[in-house]
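Engineer: Next input, structure requested:
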Amino acid sequence: MVNLDHDLAVEMRQITKKFGNFTANDSINFDLRKGEIHALLGENGAGKSTLMNILYGLYTPTEGEIFINGEKTNISNPNDAIAHGLGMVHQHFMLIEPFKVYENIILGVEPMQGMFIHRKKAREKVKDLSEKYGLSINVDSYIRDISVGMQQRVEILKALYRGAEILIFDEPTAVLTPQEIDEFIEIVRNLATQGKSIIIITHKLKEIKAMADRCTIIRRGQKIDTVDVATVSPEELASKMVGRNVDFCIAKKPAETGDVVLKVDQLNYTDKRKVKILNDFSLDLHYGEILGIAGVDGNGQSELLDILTGLRKTDSGKIYLKDKDITNKSPREIQESGMNCIPEDRQKRGLVLEFTTAENLVLEQYRHAPYCKKGILQEEVIRDHADQLMTKFDVRPNNANYIAGDLSGGNQQKLIIAREITNDPDVLIAAQPTRGLDVGAIEYIHQFLVEQRDKGKAVLLVSFELDEIMNLSDRIGVIYEGKINFLTKRQDTNERELGHYMAGGGRDEAE
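Structural biologist: Below is the predicted model:
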C-alpha cells in the first residue's frame, strides 16, 4: 500500500512498541508535513522519544508502518534513516571533545584525497553549510572550548552535512540558556523556511507557541490529539498533556525566616587558565526561605556549586553551615553536616547511570541502617525504599531494578530530587531543578521545594529560568562575573530589573 499524500514528509501508522509487558507506544498515528515545525508534546516517560527513536531506527516497532515522502519504508537502523534523509539531534550530544568542529561533523563520512582526508574540502563544505543556515560557528574551534549552544549547532550541522531534509530534535532547549533558546528558535524557523521538515520533542509550552505550526500530544503511550498551535492556549496544551488542570504559579504563604543557616563569606576562585571566576562572592541563607540566584550561564554558578558541595576547593574565603566551618571539606562531610544538592548535570553528577534506580536512591545513605546491617546491604529494604519513592515522585517506569541510564531525562531528574529531598537536609541546593521536566512534573517539584521551606528548611535555588526564580524565591540575588551584584526581596523587583543586572548593569542605570 502506498501513501499518495505527497504533502507529508513522514507518516507513522498504528505504531506500537512494547518492552516486555510495558507498552511505551500504543497504536500511535503521527504525520509531519513538508516544511512544517511539528511539536511532539508529552510528560516525561509518555513515549515521545520512543516514537522518534523508532522513526530514526534506534528501535524496531512491535507493530505499525512508516512512510517517508509517500513511500513505505523499512528503517532498521540510523544508517537507514540517514539514507532516507532523516537526522536526529539528541538531548545529550554525541561529540568528541578533543576534535575540532569540522572534524566532528565529517566523522564517518570524510571526503578523501587518495589515502588522506581532504581537510580543505571538508572545512569549506562545513563552512558553507554553516553560513547557508545561519549557524555562525567557527569550524576550527575545539568542541571542549565552545558553549553548549554552539555544540548543539555542531550536531545540527552533522545532520545537514549528511543530507538531512527531516530533522528530529529531542528536548533541544533542555540544556540551553534563555539567550541560546532564542537563537535556537530563530535557527529552527530558518531551517523550515529553507524547506526542512522539523519535529521538536519537548514539554516547554512557551517554546511550542513560539515556533511550532502543529502539536501532537502523547499521554502514557497514547496519542491524545493533534492541534494547530496558533489556535490553542498553553493552558489547554498543559491540560491535554497531563490530563488535568495545571497551576503555572505555585501559591505560597509569606516566608517565616529564621537564623542564618548557610553563610558564604568572600569566596574567591581562579581556574586553571588563571581566569578569576568567583570574586569575593558572599551571601547569607536563612532557615525558612528560598533564595534564588539568577544569572546568565558562565558567571560562576557552576564553580560556586562545586565549591559549596566540596567538588572544588576555594582559593580563599569561608563557608559556614550551622556555624560549622565546612570550607573545602569533602562532599561526604558536607552532606552529612546537613546540606544536599540537586546537581545541574544529572548524568555526570547526579546518577551512576549503570546502577539500578534502587541503588541510585541510596547512594548517600547505603552505609547506614536500615539499608546496611553489619556491612551487608539489605537489598529487600533498598527495593522497598525505591518502590515508595518512585511512586511518590511518579518516576516512570516504576521499577526498582530498572537501569538509571535507561530512564528518560526527566525521570532521571525526578529520581535525583526524590533522593535529595528524602535525605531531609537543613540546606537543599537546587541547581536547575526542573531542567528537562514537563509542566506537571515542574508543578510537583515546585510544590516540594516550597514544602521544604515551609518546614523551616533553607533552599538555595540556582536557575537560568527567570520564571522559576520569580515564582519560587523569597529573595533574589543576581550573580554577575562571580559576585552578587544585586540582592532584593522577590516582591520588590521584576524580570526587567533582574535582566538589567544579569547583563552587568549598575544600580544608577537601573534607576
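Engineer: contacts, neighbours, all on C-alpha from now
Structural biologist: Noted.
Engineer: Now do residue 131: how many residues are near it, please.
Structural biologist: 11 (other Cα atoms under 10 Å).
Engineer: Look up how far residue 190 lies from it.
Structural biologist: 12 Å (Cα to Cα, to the nearest Å).
Engineer: likewise residue 327?
Structural biologist: Residue 327 is 49 Å from residue 190, by Cα to Cα.
Engineer: Same drill for these two, tell me which one is more crowded.
Structural biologist: Using other Cα under 10 Å, the more surrounded residue of residue 327 and residue 190 is residue 327, with 21 against 16.
Engineer: Mind checking what secondary structure the more buried one has?
Structural biologist: coil (DSSP: H, G, I helix; E, B strand; the rest coil).
Engineer: Would you check how far apart it and residue 269 are?
Structural biologist: 13 Å.
Engineer: now residue 112
Structural biologist: Per Cα to Cα, residue 112 is found 46 Å from residue 269.
Engineer: Looking at the two now, which is surrounded by more residues?
Structural biologist: Between residue 112 and residue 269, counted using other Cα under 10 Å, the more crowded position is residue 269 (24 against 12).
Engineer: now the other sequence, so there's something to compare against:
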Amino acid sequence: MDASSSPPLTAQSTVAVELAGITKRFPGVVANHDIHLTVRKGTVHALVGENGAGKSTLMKILYGMQKPDEGTIQIDGEQVSFSSPADAIARGIGMVHQHFMLADNLTVLENVVLGSEKLHGIGGGARKRIKEISDRYGLGIRPDVLVEDLGVADRQRVEILKVLFRGARTLILDEPTAVLVPQEVDALFDNLRELKSEGLSVIFISHKLGEVLSVADDITVIRRGTTVGTAIPSQTTPRQLAELMVGSELPTPETAESTVTDRSVVEVRNLTVYARGAVSMGTEEEPSAEGLTEFAPAGAVKKVLDDVSFTIHAGEVMGIAGVEGNGQTELIDALIGTKHADSGSIAFLGEDITPWPTRKRRESGVGYIPEDRHRQGLLLESPLWENRILGHVTEKPNAKGFWLNPKGAQADTRRIVEEYDVRTPGIDVTAASLSGGNQQKLIVGREMSHDPKFLIAAHPTRGVDVGAQAQIWDRIREARREGLAVLLISADLDELIGLSDTLRVIYDGRLVADADPASITPEELGSAMTGAASGHLEHEETAPEGDDNAGPEDEAR
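Structural biologist: Reported below is the predicted structural model:
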C-alpha cells in the first residue's frame, strides 16, 4: 500500500480519466484540496473515504454538476472543461446515483430513452439497442416491464443500462451495493467484470471495504478533502484500508454479551396492512375484537403486511432481514403510526397503542431512525438546531410548557454535535450542507437523546463510513444494555447478524423464517431473503417444514 504514488501506467493511452490538483471551496469549508485521481481503462477504480471526505463533491465535478476552483480534468488524454452533466455525458462519463433516478410509472424502455430520444428513437430502434447492451453485458433487462414491478437489483441494472445507452465509457457508481443482498452483489460484480472486459472503466464509491478489495483493481483513499494514498487490493487488508481512511481499525458490529430480559416492550399480533384503501375501524353492527374489521378495505389490492406477529423484549435487538419492498416500510409505518393497521394490534409496555397517533407514540418513548433520512428524517434547508426539534416538538429541551424553547434546542444541538462527532461549522448551517454520514449521526443523536424505550432503527448506518458506523453501533449497544428494545431493519447483513439477538426474515409481507445470529452466515440469510427457505434456518441446512423450532406464524401457514 502506497500513501503517495499512483498505479504504474504503461502509456498515456491507458488512462481513461485523470484528475489533477482538483480544489473546490464553499463558504466556510474547503471540500476538495489538491486531489489527484488516475483511472485506467478497463479497470474498476474504488474511491473510498469517510463521510465528508469530499468524494461526492469530486464526482459532481467529474460529472459536470460543479466546476472546480483549481485543477484539471483529462478524458482519454485530452483536457476538458464541463459546464453541465450533458457535457460529461457527451465525453462518455455516466453516473449511477445512490438514490435511483427512475420513474416508477414508466416502462424500462421509456425510462432509458427519456431525455435521449434523438439517439435511437423511442420505438424499435431503442428496443433493439437496449437488448444489444443488455445481452452484451449480461444485464438481463426486459424493456417493456414497468419499473415499479422491478426489485432493487433490477432497478440498478436499468440505471447502468441507461448510462451505457447514452454512450458512457466511464461509469461512476455511488454506493451501488448499499441495498443489495449478497447474491445480488455477486451478480453486480459479474456485470462490472463484463464492463471491464469490454474496455470500460468504473469508478466505484463504497464504504464496504471487503467488497472494495474483492472487486477493485486500484483504490484511491480520500481523507479530509485530499488524497492520502493509493492501494492495490492484493497487497492490502481491510484493516490497513480502514486505518488509511479514518486513522482507526475496522469496527465490527458483533455484540458479545446478551442483555435480553423476559419483559416484553413491543407485542405485535396478527398485523395486516393493505396497499391501498381507506382504513376501516369497524361498524356498529359488526365490530372486530380489536375494533378493526377483518375484511379488506374498499380499493385494497394487496396485503403488504400479512398476519405479522412478534415480541421484542427489553434489552433485545430483533433484526428483520429482507429484500427491500417486501413489507419493511409498511411495518415501520404501522409501528410509528404514519399508517394504520387494517387488522391486528400493537402493544407497547402492555398498553394497546394501535389507535394512537404518531405524536403520542413518540412522547411515550418510541424512537425512530427513518430509512430515508432526506424524506423522513430532516428538513434539508433548515438549520441543524431546528432539525433537532423534529419529532420531539412537545418535549424538553425543545419546549417549555406549550411554547417552543429555541435556546434549549440550540444548546442541546451543540451537545449532540460534540457527543456524536457531527462535523459541521456550526448549528446554524443547513442540514443539506452536511455529508450523509453526518446527517445520520445528527438523527441518531436526536433520537437517543430522549431515552427511548423502543427504537425503530431502519438502515441506521446506510451510507456512513467505518468511523461513524462504529459510533452508531456503540450507541445502540449501550442503550440495549440499559434495557432498550430495538427493531433493526438493514440491508447490511453483517450488521444484522452482528447486532441482533433474534433474526426474522420477511418475504412478501410475511415473516417466513427465523435464524440464530450466532450461527447463520450472510449467504444463508441472503438465500432466505429471496424466498428460498422458511421455518427455522440452521447453519448449512434449512429445517424441514413442520420443524419444532418454527414460530407460530410459520405453523399457521
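Engineer: Mutual contacts of residue 327 and residue 269 of structure 1, please.
Structural biologist: residue 314 (Cα atoms under 8 Å, 6 or more residues apart in numbering).
Engineer: All the strands of the stretch 201-350 of structure 2, residue numbers only.
Structural biologist: Assigned by DSSP state E, counting those that start in this stretch, the strands in the stretch 201-350 of structure 2 fall at 201-205, 218-223, 226-231, 264-274, 303-313, 317-321, 343-348.
Engineer: what about residue 302 of structure 1, how many neighbours?
Structural biologist: Per other Cα under 10 Å, the neighbour tally for residue 302 of structure 1 reads 16.
Engineer: Residue 447 of structure 2 too?
Structural biologist: 24.
Engineer: How much space separates the residue positioned nearest the centre of structure 2 from residue 272 of structure 2?
Structural biologist: For structure 2, the residue nearest the mean C-alpha position is residue 462 (4.0 Å; Cα atoms, centre = their mean). According to Cα to Cα, residue 462 of structure 2 and residue 272 of structure 2 sit 28 Å apart.
Engineer: Next: residue 256 of structure 2.
Structural biologist: On the measure of Cα to Cα, residue 256 of structure 2 and residue 272 of structure 2 end up 35 Å apart.
Engineer: quick one: which of those two has more around it?
Structural biologist: Comparing residue 256 of structure 2 with residue 272 by other Cα under 10 Å, the one with more neighbours is residue 272, at 25 against 8.
Engineer: Just give me the match in structure 1 for that one.
Structural biologist: Matched across to structure 1, residue 272 of structure 2 falls on residue 268, judged by TM-score structural alignment.
Engineer: And what about residue 453 of structure 1, helix, strand or coil?
Structural biologist: helix.
Engineer: Now do the contacts for it.
Structural biologist: 255, 287, 288, 289, 290, 459.
Engineer: What's the match for residue 213 of structure 1 in structure 2?
Structural biologist: Counting by TM-score structural alignment, residue 213 of structure 1 corresponds to residue 217 in structure 2.
Engineer: I figured that match hits residue 43, correct?
Structural biologist: Yes. The criterion here is Cα atoms under 8 Å, and residue 217 of structure 2 meets it with residue 43 at 6.0 Å.
Engineer: out of these two, which sits in the more crowded spot?
Structural biologist: Taking other Cα under 10 Å, residue 217 of structure 2 and residue 43 do not tie; residue 43 has more neighbours (23 against 19).
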